[in-house]
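> Pasting the sequence and the predicted coordinates here, then a few questions.
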Amino acid sequence: MTSPTNRSVDTGAPDGPDDHVCSAKGCRAPARHAVIWRNPTLHVEGRRKVWLACDDHRQSLADFVALRGFLIEVVGVEDLTDADG
């Protein structure tokens, strides 16, 4: 399973989805998906953490957080909001 790096997403930046890079360790591919998750023991209700994913790592990153019960949803990078991150 691919482990992610700690990259944060600044959804308020003027750059578009093509400027986002996959969060999987060692991957520099353009991110097309956002894996949104929350660890309820660490994060307050309503907090949404985001890992970005390319097409190749979308499933492995989602599976990684889903296995721990942290997965909220997977959306397209273009669907991220200010509440994400």
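Cool, got the structure.
> rest of the way, CA atoms for contacts and neighbours
Noted.
> Grab the nearest non-local neighbour of the spatially most central residue of the chain.
In the chain, the C-alpha nearest the mean C-alpha coordinate belongs to Trp51, at 1.9 Å (Cα atoms, centre = their mean). Among residues not flanking Trp51 along the chain, Val35 sits closest, at 5.1 Å (Cα to Cα, 6 or more residues apart in numbering).
> then this one, side by side with the first:
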Amino acid sequence: MNSPENAVICSAKGCRADAVWVLAWNNPKLHTPDRRKTWLACDEHREHLSQFLGVRGFLKDVVKLEEWEARED
């Protein structure tokens, strides 16, 4: 588990589980097409958060946290 000072936790309300997934999204009314905001998700909340963003047309990509971090390097 990550240490408290650098813990990467799920974005679901009230969840304190370690994040495993990155949900990249953007609101086309507010952001340029290439801008990506991110939510983090544990395995339990990945589908729920994805559906929330997907229904609104905001969800752009869902990737494992390790893959997302590798892209940044």
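Happy to help now that I have it. Because the structure is a prediction, the values reported are computed rather than measured.
> The residue nearest to Trp51 of the first structure - how many residues pack around it?
The local packing of Val35 of the first structure (other Cα atoms under 10 Å) involves 25 other residues.
> and what of Arg48 of the first structure?
The local packing of Arg48 of the first structure (other Cα under 10 Å) involves 18 other residues.
> circling back to that earlier point, can you tell me what the residue nearest to Trp51 of the first structure aligns to in the second structure?
Alignment note (TM-score structural alignment): Val35 of the first structure maps to Leu23 of the second structure.
> Same check on Lys49 of the first structure?
The alignment partner of Lys49 of the first structure in the second structure, by TM-score structural alignment, is Lys37.
> all helices for the second structure, in order.
For the second structure, the helices defined by DSSP state H occupy 46-55, 65-72.
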